[in-house]
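**Q** Give me a model of this one.
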Amino acid sequence: MKIVIPIFGFGPAGGSRVLSQLANHWIMQKHEVIFICYKGSTAPYYPTNAEIYYFDNNGNLSTNNDTLYKRPIFGILKLRKILEKVLNNFDCDIILANHSLTADPVSRSINKAKKFYYIQAYEPDFYHGLSIKNFILKRITINSYNLQNLNLVVNSEMYFNYNEIKAKRYVPPGLDLKIFSPNLNETKSDKVILGTIGRKEKHKGTSYIIEAFKILREKFGNKIELHIAFGDKIFENIEGIKVFHPNGDLNLAKFYKSLNVYICAQTIQLQAIHYPIIECMACKVPVITTGYYPSNKFNSFLIPIENVNAIIDKAEVFMHTNINEINKIKEIAFNDILEFDWSNVSKKMINYFKE
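**A** Predicted coordinates for the structure are as follows:
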């Protein structure tokens, strides 16, 4: 099959990684995969073996991007019309939209290819505030879930009947289990290393983790540290916090494996799949988490949302749990994430394309 994935830009977000990996595995399965991307985008953050065509403000295609290329007046709204025009004339079997902003151009295009919309999150939750921009983007997103000629595929079963989303096809994000693999060279240390991903958005929960750590640091002194990946360097002004910027999946896996336990304190869409959780489970790093599939009371240390005291209590529970029990939890978690192997995930999507 010839599969086209239209996007407006490559980036470091988890959704971009999913697309690159799906493309790579489909190519290994002898399918042809092409990204159609806006000319002003950066090069792919996550390597892909797919072909890439960049469209300019006139809808012309080339193989070169230009990060200094100026967007047209009315920005993304105009680009959606240009993308629709590009798709009208592009020969392919499958068109896969991956974002609310590309769903409408895919739906409106007169291309006769089968059209799919892969939903990796409920996007309206991310548009906070009362700005006109947020209002428009939120409305576009909500409308995208009701486009009649798109076959919806969600990345978590929680979205089968979630607000405006009504879907029956499910393909989870995948994992490279050769990279995110158990640490075979664990070293003993007198320090307990907590870890998390640093994000500014309140719903990401980083602020709750930092507040909890301050209290834990007062109690345990230099026997406990908090390591934050991708956090702001200003966090290091707090005693006991170190900030890291792992480049690429290999270094991200190395970061996880350096931890004694990973903490996730996100507050929304708790039944969804959250990459750091499944990546840590694949590395056999225990997780303290507010939820996220496949976390449960047998494979994780669960906490309620927006609760600093719960994070403190569960961190102490972890520190006082014997190693045999910790190993049992890690083993259950590892077995629970084997379904996310990229080979299985990519074939599941192809089977939907063949329906």
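**Q** from here on, contacts and neighbour counts on C-alpha atoms
**A** Will do.
**Q** what about the helices in the stretch 201-350 of the chain?
**A** 206-220, 248-257, 275-282, 308-319, 323-336, 342-353 (DSSP state H, counting those that start in this stretch).
**Q** The stretch 51-200 of the chain too?
**A** With DSSP H, counting those that start in this stretch as the criterion, the stretch 51-200 of the chain has helices spanning 75-88, 100-108, 132-144.
**Q** How about Pro246, nearest residue that isn't a chain neighbour?
**A** Leaving aside its sequence neighbours, Pro246 sits nearest to Leu252 (CA to CA, 6 or more residues apart in numbering; 5.2 Å).
**Q** That should have said Pro182, apologies.
**A** Cys283 (4.1 Å).
**Q** looking at it, that neighbour is touching Asn183, isn't it?
**A** Yes: between Cys283 and Asn183 a contact is recorded at 6.2 Å, counting by CA atoms under 8 Å.
**Q** Check the contact lists of the two and give me the overlap.
**A** Counting by CA atoms under 8 Å, 6 or more residues apart in numbering, the shared contacts of Cys283 and Asn183 are Lys257.
**Q** Neighbour count: these two, which is higher?
**A** Cys283 (23 against 16; other CA atoms under 10 Å).
**Q** And this one, please, so the two structures can be compared:
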Amino acid sequence: MDDLLMKIIIPVLGFGKSGGYRVLSNLSNYLIKNGCSVTFVAPEYSPEPYYPTSARVISVASRFENIKILRVVFAALSIFSQILKFDEGCVIANHNLTSFIVVVLPRRFRKYYYVQAYEVNLVSGLFSKFLAYLSYFLPLRKIVNSEKILPERVKNIVGCVPAGIDFNVFYESSEVFSKSKTIRIGCIGRKERYKGTFEIIEAFSEIAKKYDAILQVAIYLPKCDFNANDKIVYRPITNDTELSDFYKSNDIIVATGLIEYGAFHYPCAEGMAVGRLVISNYSPLTDRLDAVNPQLRLERVNKKSIVEALDFAINMNSSKQLEEIAINNSIIRQYSWNCVGLQFLDIISES
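**A** Have a look, this model is predicted:
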């Protein structure tokens, strides 16, 4: 078993900037520090890993650069052929397409599928949705980042490992605010409609009529024609340090979305980690079982629910704010990369 743990292979069809790739990089760094060798196998057209990793990256041949379907098929075949050169190992898929590569590997490999999103909701086209759905029923050992992420009928789930937080970057600096001063509300803007940025801006336009407040939007600011546009500030982000500073520059973080309620959500977790009030329908905030300030944990997301939560948060006194921040801090500690990495290593060692 120890020999198997020493050799981990992760096929990817290209590195990107999304949170899933951050997880892969940080998990690989933890596994390497704990005696494993980790190798990513990616097509040569892929950019370098955006998130730093000490893992080895093997680039394989790719063809048909201008024909997406053929490019992906050829890349998958090249990745498959490269993995066959390993004598053995633990191979981990992280995407519905790479799961089909992993499932057809010989039995000398231990095969896992780390599911970080229900991709049926994220892809377009009936065929793509069918492939994503089918991938969850492949005979692979599945590790999920949230117990709520997959339909109940999906079997062979061997563990739940959420994403982790780098507390050297996203460290707590708790501050209380008063509604007698300008209230700073922050959110991470996304282009995708299901991310819910439009609903947050729409809710803020109502809050701005009642309170002296500004909305700071990081990453992406959609074009919106609301009466509060002069109170909306765009903040570009180029690295995690700037992202942490962005969270800390706000009093309240709104981390809501329109799909996958209860799943792990980085803006929610990072807002909690830096000691700000967080409004969300996602984990880790929704993991709380206490009855303190349930108004901040949304069961539905729309303009009305966000307005009500913001109104409640703005009117919290300093002791209530500190109580909320302290509870969040006690929850978020279990999401350190050491804790998360150990959970992952235990699962692939034992299952």
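**Q** From Glu225 of the first structure, how far off is the counterpart of Ile253 of the second structure in the first structure?
**A** Here Ile253 of the second structure is matched to Tyr262 in the first structure, going by TM-score structural alignment. As judged by CA to CA, to the nearest Å, Tyr262 of the first structure and Glu225 of the first structure stand 12 Å apart.
**Q** do the same with Gln120 of the first structure
**A** In terms of CA to CA, Gln120 of the first structure sits 33 Å off from Glu225 of the first structure.
**Q** Can you say which of the helices of the stretch 201-350 of the first structure is packed in most?
**A** Compared across those, helix 275-282 shows the largest average neighbour count, a mean of 25 (mean count of other CA atoms under 10 Å).
**Q** Report all helices and strands that that one contacts.
**A** Contacts defined by 3 or more CA pairs under 8 Å, 6 or more residues apart in numbering; DSSP states H and E place helix 275-282 of the first structure against helix 248-257, strand 287-289, helix 323-336.
**Q** which residue numbers in the second structure go with that helix?
**A** By TM-score structural alignment, helix 275-282 of the first structure lines up with residues 266-273 in the second structure.
**Q** Superposed on the first structure, what's the mean shift for the matching stretch?
**A** Here the mean offset of stretch 266-273 of the second structure against the first structure after fitting is 0.9 Å, by mean CA distance after the TM-score superposition for the first structure.
**Q** quick one on the thing from earlier: right, and the residue nearest to Pro246 of the first structure touches Leu259 too?
**A** No: between Leu252 of the first structure and Leu259 there is no contact, the gap being 11.5 Å when judged by CA under 8 Å.
**Q** Can you give me the buried ones in stretch 76-89 of the second structure?
**A** 76, 78-80, 82-83, 88-89 (16 or more other CA atoms under 10 Å).
**Q** same deal with stretch 283-302 of the second structure?
**A** 283-286, 295-298, 300-302.
**Q** Could you do stretch 113-124 of the second structure as well?
**A** 113-120.
**Q** Let's see the distance spanning it from one end to the other.
**A** Terminal residues of stretch 113-124 of the second structure lie 21 Å apart, using CA to CA.
**Q** Centre of the chain to that stretch, how far?
**A** Between the centre of stretch 113-124 of the second structure and the centre of its chain there are 12 Å (CA atoms, centre = their mean, to the nearest Å).
**Q** for stretch 287-295 of the first structure, same thing?
**A** Worked out by CA atoms, centre = their mean, stretch 287-295 of the first structure lies 15 Å from the chain centre.
**Q** Give the residue from Tyr262 and Glu225 of the first structure that has the larger number of neighbours.
**A** Using other CA under 10 Å, the more surrounded residue of Tyr262 of the first structure and Glu225 is Tyr262, with 25 against 22.
**Q** for that one, what are its contacts?
**A** Each residue near Tyr262 of the first structure by CA under 8 Å, 6+ apart is listed here: 194-196, 256, 280, 285-288.
**Q** Try it again at 10 Å.
**A** 193-197, 226-228, 256, 276-277, 280-281, 285-289, 315 (CA atoms under 10 Å, 6 or more residues apart in numbering).
**Q** Common neighbours of Leu252 and Leu259 of the first structure, please.
**A** Overlap of the contact sets of Leu252 of the first structure and Leu259 (by CA under 10 Å, 6+ apart) consists of Cys280.
**Q** Let me see the contact set for the aligned partner of Tyr112 of the second structure in the first structure.
**A** Matched to the first structure by TM-score structural alignment, Tyr112 of the second structure sits across from Phe116. Shown in contact with Phe116 of the first structure (CA under 10 Å, 6+ apart): 5, 94-98, 103, 106-107, 149-153, 352-353.
**Q** please redo it, this time with the cut-off set to 8 Å
**A** Taking CA under 8 Å, 6+ apart, one finds 94-97, 150-153 in contact with Phe116 of the first structure.
**Q** overlap between these and the second structure?
**A** Compared against the second structure with both residues aligned by TM-score structural alignment, their matches' CA atoms under 8 Å, those retain 94-97, 150-153.
**Q** a markdown table for those, including neighbour count and distance to Asn58 of the first structure?
**A** Formatted as a markdown table, these follow (neighbours: other CA atoms under 10 Å; distance: CA to CA, whole Å):
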| residue | neighbour count | distance to Asn58 of the first structure |
| --- | --- | --- |
| Ile94 | 20 | 24 |
| Ile95 | 27 | 21 |
| Leu96 | 26 | 22 |
| Ala97 | 25 | 21 |
| Leu150 | 21 | 26 |
| Asn151 | 18 | 29 |
| Leu152 | 23 | 30 |
| Val153 | 25 | 31 |
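**Q** returning to what we had before: Ser16 of the first structure is nearest to which of the helices and strands packed on helix 275-282 of the first structure?
**A** Across those, Ser16 of the first structure has its closest neighbour in helix 248-257 (12.9 Å, CA to CA).
**Q** Now do the same contact list for the aligned residue in the second structure for Arg17 of the first structure.
**A** In the second structure, the residue matched to Arg17 of the first structure (TM-score structural alignment) is Arg22. Counting by CA under 8 Å, 6+ apart, Arg22 of the second structure touches 50-51.
**Q** Please consider this matter closed, and thank you.
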